[in-house]
Every structure is written in C-alpha cells, then in structure tokens.
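>>> what follows is a predicted structure for the sequence shown.
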Amino acid sequence: MTSSSLPANPFVAAGMIEDPRLFVGRKDELHAIASRMTGVQPTSINIVGDKRIGKSSLLYYFYLTWQQRVQNPNRYLVIYRSLRNANCQTEAGFYQEVANGWGNLGNNRRFLNNPWKPKSWNRQTFSEAIKAMEQQQVLPVLCLDDFESLFDYPQEFNDGFYDNLRSLMEDNALMLVVASRKSLRVYGEEHRFVSSFFNIAHCIVLRELTTDEAIELTRLPTRSSQGAVLNQDEQNYAQQWGQRHPYKLQLAGTYLWEARQTGKPIKWARQQFEQQINLPASGKQQSYWQKWLLFIFVDLPKRLGSFTKFTGETVGDLGSWIIGMTLIVMVVLGFVGVLNWNQVWDFVRDQLGIK
C-alpha cells in the first residue's frame, strides 16, 4: 500500500493496532521472539504486561511480519488467535479454531499432506496433526492472545490439556507465544494447576516505550507523507500527557488531532484525555476493592479450608469454604472474647489434624 491510503487519523485510541504501518517500537521484543523461534530448540514464550501496554498489538504485529524475520519461512506455519473468541470455550472448539487458521495457511503451501483438513478435533487428532507437521519439517507456531480467558473454563482446560501442549513443546513439535496480564507461573499457582506447562521457559515483560519510541509514535505520518499528523506543539503536548505509555500517547494524539480538525482548543483535548484516563482509573479502584472483598470472603476461606487435605479428608470447594469461614469466625470470636482461646485452638487443631 502507498502512504496515500493511510488513515486520516493514524492514532489508535483503543484496542489492538491492526495496521502494521502504525506499529512503533518493540524491536528488542520482536527480535527475542524470532530468535527463540528459529533456534535449534524452539522456545515457547510468555508475553506479560498490564492492560493496554500493547501485548495484543505486539503479538499481532509479529504474526503479520514474522516472514521478514526468519531465513527460511517455509519451515514455519504461524497463526494468531484471541482466546476471547466464543469458539475457544471448549477444548474441541479450541482445536477447531487453531485447525481453521493453520488449515487456511496450509492450503497455500506445498505439503505432501495437509493435516489440518476438516475433521473431528480432539486432543489426540490435534497431537497427530502437530506430529505430521514435524515429519514434514515444519514448525507450527501459535500466537495466543488473552490466554487467561481459558481459566474461566477449568472443566474444559484442565491439567491434561496443558500437559498435552507441554509434551508437544518439549518434543520441539510446537511453539507457543502466549500473551497474558500475569505470568503463566502465577496463574498456575492461583488456579492450582500441577502441569509443568505453567513453567514455560521464557517470559518477556512488556513495559512502557523508550523515550525515542514515544517520540516516534507522536510523529506518525499523514496521508500526504509530507509530515507528521501532529504539529510540533501538539507532539510536545502528547509526550507531556502520555509520557511513555503507548495507550496514553495514542489517546493524547487522537484528541489533539480531533481538536484541530474541529477547531477546538488544546484545553478541550486535555479535558477529553483526562476524562478517558480517569475512567479506567476508577474502574481499577473498584476492581481493587472487589479483589480484596473476594479474597477475604471467598479465596481466603477456601485456602484455609483446603488445609484439611492434610487430615486425609476430601472436601469440595464449598466444603473448603465452609471450614475456612468457620475458622475465621472462630478466631474473630476469640479476639472479641466471646469464645475462650482454648476452644478456638481445639477447633483449629481438630480441622488441621494437629495432635
């Protein structure tokens, strides 16, 4: 495409950057992904970062440009998938979604046999398809965005599912590039998975842009390619407001451009920018308190109740919560003097199997 087809406003104030011409920076991260993909033993990667730090944009940009980063593109088959997709709420649906992506690419490649042709997908057929690609000396690379979405369906995506992926990765038959807000190791601990999948080898923590990258972002070109969409003063404002945060810089650029197009003052652009920045901030505050309440009244009792497993008893989540909540109430009653501490300690010892 020519520069004349660039959008009038190149700033992306929300969501993923889909036009590769508007992507800025992250050269070290892109090099790290490509180098681990082309190594003798491909290493799967976990891209970790806060919301709106650019994980999705980085993952999608790599998917669009990976062929420019490897010496022999025919050795790889790379697709991008967001796991927020409703089709990925079941294990079979996950395999089908992946197969659709690789199948479309495979139809355009000269394979002796395309293993991604339509079939009934399950854990075994998926593994067989991966192994078939390995026999043809092709490495399937799966870029998975919003990976934490799978944890909403623990009955579908259990330790067996993750163990199977890990086995394929250890055989160098499959590479994953996974984007998530927290590291997979943390998620594994939080959701009590025992699969070694959650010890994925390499973690890339995505942070704010460098100063040079932030400046480059504020200088995105116009359609005419005769200069940046923002003038020098507007670029300075965008850098002051957004600092080095990619989302804030995009947001500042959007409102500064819109203010000039509609004849509004800089003050208006600043007000719009601050309103949008404060919206997620208040949401985070609410989420912060919600997390504390959930921890105190849900997670903490469950964790305390789970210690009953040391007594040899088997209880479900509800049973763990009831036991844990009872422990908390007993301790509180001991502090306020309603119960004698000997009674509290006897109850705790009984539940934890302490003699």
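Happy to help now that I have it. Only a predicted model underlies this, so the values are computations on that prediction, with no experimental measurement involved. Residues are numbered from 1 along each chain as shown.
>>> from here on, just use CA atoms for contacts and neighbour counts.
Will do.
>>> did I read that right, residue 333 in a strand?
No: assigned with DSSP: H, G, I helix; E, B strand; the rest coil, residue 333 falls outside any strand and is helix.
>>> relative to residue 123, how far out is it?
51 Å (CA to CA, to the nearest Å).
>>> would you list every one of the helices in the protein?
Using DSSP state H, the helices of the chain run over 27-37, 55-65, 91-106, 123-135, 159-170, 184-190, 211-218, 232-242, 246-262, 266-294, 300-306, 317-335, 341-352.
>>> second one coming, line it up with the first:
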Amino acid sequence: MKFETKAIHGGQQHEPSTGAVSMPIYQTSTFAQTAPGVHKGYEYSRSGNPTRTALEKAFASLENGAHGFAFASGIAAVDCVLKLLKPGDEVLTTNDIYGGSFRIFTQVFERYNIKFQFIKHDDVHKMDQYFTDNTKLIWIETPSNPLLNLVDIKKITSLAKPKNILVAVDNTFATPYLQRPLDLGADIVMHSATKYLGGHSDVILGGLIVKDKNLTDELYFIQKSCGAIAGPMDSFLVLRGIKTLHLRMECHCSNAKELAHFLKAHSKVDNVYWPGFKTHPNHVIAKSQMKDFGGMVSFTLKNNQLSSTLKILEGLSLFTVGESLGGVESLCSHPVSMSHASVPKKDRDSVGIVDSLIRVSVGIENIEDLIADLDQALDLI
C-alpha cells in the first residue's frame, strides 16, 4: 500500500457496530463488563480506548511499525522512552536538540542518575567513540530543531546494534511522509503529533512507534502504568489530520524551498538553514534518507542584533509569532526566547542558536504572499 493510501486507510476499518466511516470519539472512562474480566476488549480508557487504538494503528501503518502508542504530548512520549532506563544508564544525543528534550533530559532524568552526553554534530557519525558499557540509548533528532542538521540513521544504527544500544529517532520535522526511521534500522520513532501529523494547531499529542515485540510490551506497560495517554478527542483530531498529511507536506516542502531561496538572496540575511541547499553540510544525507527537504527554514541576520530580530517578528502580518510548528498557517519563532529558553546561553551559543536566529514553519498559504510579508518585515531594519 502506497503512503497516500495508508494516510487514509492504513490500520483503519469502518466502525463495526454502525459502519461509520469516520472513527467515533469514544468519550468514556470505562466499559461495561458482562462479568469481572469479561469484556469486548476494553476495560478502562487509560489502558485502551477505541479512538486511541485507531490512531495508534495509523501511527504504526505510516511508520511501517508493528505497534503505535499515543500520548498526551510529545514530551510525554519522550518521558516514556526514558523510563525504559535505570539509574546508571547513559544516553548519547547531539548538542542541537529541541529545548524541551534538553530540559527533560537534564532537569528531570539526570536527578535519577541517568547520564546524558551531548555530542557535537561534527562528531555524531563517530558516536561509537563515546560508547561505554553503560550506554543504553542513542537519541537522534533529524532534522534537528532549530538548526536543521541531519543525522545518518543507517550509520548510527550500524554502530549501535552490535552493542545492543537502542536508537530512538525524533521524526517530528520530517514526518513519515518524508522519512521512515524504522526502515533505516531505528528501534523507536517519536513524534510530536501536535505538529505536522495533527497539522492544524488545535491539539497536543505525542506518538511512539516500534517493531520489536519486547519493546512493545515494555512501552505499553509504562504507558498504562504512568498514564500519560492521549484522550479520545485529541486522538480523533490527529486521525483526521493524518488523512491530509501527504497533501500538506507537499505544499510545506514546496513553499519552504522558495522561501529559503528568497532568504538566501536577501542582503540583510546571513545564514539560511535548509537541507535542500547543496551547500548544506548534510545535503547528501538529506537526499539519501528523505523524500524531500521539509517545511522548516531557519535564518540569522547579518547584524545579529536582538532589536532587529524583534522588529522583524513584530512587523509580520501573515506569519504568526508563536510556539510550535507544522500547522497549515505559517509561524515564526525566536528560539533564544521561546523553544530553547531553557537551554543555557553557553550551550546555545556553541551550536549557533544566536540572538538573531528566527525559525520559520512555512505553512500552505500562497508563497508569493508569504515572501511579500517577510520582505516587508525585513525592510523594517
């Protein structure tokens, strides 16, 4: 089954009792049992809900996995993965990840004696030199947030598997339409489905997808025991969003390409981060493991002044200044004060998250209108 068909039909069936084409919202906390332990597959909505099950099957289908899990948020999904570990275990990751992931790593799980090592991106494909007997997990974000660096998933998994180290990939920016990490050897895929999978900025939800039966059992135990599950209404909204994922991603990618080239040619813009440029240091990796280059673009200003950056953001009309990304509308954010505010300044500076960095989630509006809006905002400085 091709991806476009999976987006609409993958893992899905018409509701059996009525034939409803759209999965109903099973807004219930519990389910009737004819006798203790005798039921129709559902007992209590924390352990399972039909609407959530439909979404989890869709997740698995899109990522070519065996089982999916839906959580209350992307960070709740990250939390579940980290609970596979025990005190003394070590996690390797890169030094340019999402600020929320950095925060939960360093300010929550380090308290429980789990060690995190943040590797410079230049060294990521030599990650085996950082392996110890305690290394149990590699956490990859590709493309990364907000600098759009890429990691060769096949390379990392080839290093990790002989050592029985799990590889988890945050696939939020790429989506399964552009990249499927399980096919490249990863053990776990994570999504902030709040973003492109939902696609309409109206839901908070996270997802995990795996192939391995033992991992499935462990993650389900944690999901059920700790309870950070997605509710039925939120599950319904993401299910609905997934059905147009392929159409939206084609437009996101096309618009991002044109906007990136506009920014690259602008006299006031310094660096433009977009994997589609042949000059991007990871362009070859992007071509090898992604279908297209995504809907995200980041850029800095030549004067690198915070005051100029704020003037641009305040002068935008069509672009909304806000947290998040991946919705149908175009968003601009300021990582230093928003998504990466929890990352210490020295760590931000070391990877290039500077005061003038603006991250753009390019929506599906008319690209000429978007370019005109950004152009007039740049003219303000």
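All right, it came through fine. Not measured: the values here are computed from a predicted model.
>>> any idea what the TM-score comes out to?
Here the superposed chains carry a TM-score of 0.29, computed using TM-score structural alignment, normalised by the length of the first structure; 171 aligned residues with a CA RMSD of 6.7 Å.
>>> residues near the residue lying closest to residue 67 of the second structure once chain neighbours are set aside, how many?
Nearest residue to residue 67 of the second structure, sequence neighbours excluded (CA to CA, 6 or more residues apart in numbering): residue 60, at 5.2 Å. A count of neighbours around residue 60 of the second structure, defined by other CA atoms under 10 Å, yields 22.
>>> what helices and strands are in contact with the helix or strand hosting residue 60 of the second structure?
Taking DSSP states H and E as the definition, residue 60 of the second structure sits inside helix 50-62. For helix 50-62 of the second structure, the packing partners by 3 or more CA pairs under 8 Å, 6 or more residues apart in numbering; DSSP states H and E come out as helix 3-9, strand 67-71, strand 206-210, helix 232-242.
>>> again, only this time at 7 Å
helix 3-9, strand 67-71, helix 232-242 (3 or more CA pairs under 7 Å, 6 or more residues apart in numbering; DSSP states H and E).
>>> could you dump the helices of the first structure to JSON lines with mean neighbour count?
JSON lines is the format used below for those (neighbours: other CA atoms under 10 Å):
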{"stretch": "helix 27-37", "mean neighbour count": "16"}
{"stretch": "helix 55-65", "mean neighbour count": "21"}
{"stretch": "helix 91-106", "mean neighbour count": "18"}
{"stretch": "helix 123-135", "mean neighbour count": "17"}
{"stretch": "helix 159-170", "mean neighbour count": "17"}
{"stretch": "helix 184-190", "mean neighbour count": "15"}
{"stretch": "helix 211-218", "mean neighbour count": "19"}
{"stretch": "helix 232-242", "mean neighbour count": "18"}
{"stretch": "helix 246-262", "mean neighbour count": "21"}
{"stretch": "helix 266-294", "mean neighbour count": "13"}
{"stretch": "helix 300-306", "mean neighbour count": "21"}
{"stretch": "helix 317-335", "mean neighbour count": "18"}
{"stretch": "helix 341-352", "mean neighbour count": "15"}
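>>> a markdown table for these, including distance to residue 143 of the first structure?
Shown next, in a markdown table, are those (distance: least, CA to CA, whole Å):
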| stretch | distance to residue 143 of the first structure |
| --- | --- |
| helix 27-37 | 11 |
| helix 55-65 | 7 |
| helix 91-106 | 10 |
| helix 123-135 | 15 |
| helix 159-170 | 13 |
| helix 184-190 | 15 |
| helix 211-218 | 24 |
| helix 232-242 | 29 |
| helix 246-262 | 21 |
| helix 266-294 | 27 |
| helix 300-306 | 34 |
| helix 317-335 | 33 |
| helix 341-352 | 44 |
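>>> quick check: residue 47 of the first structure vs residue 202 of the first structure, distance?
9 Å.
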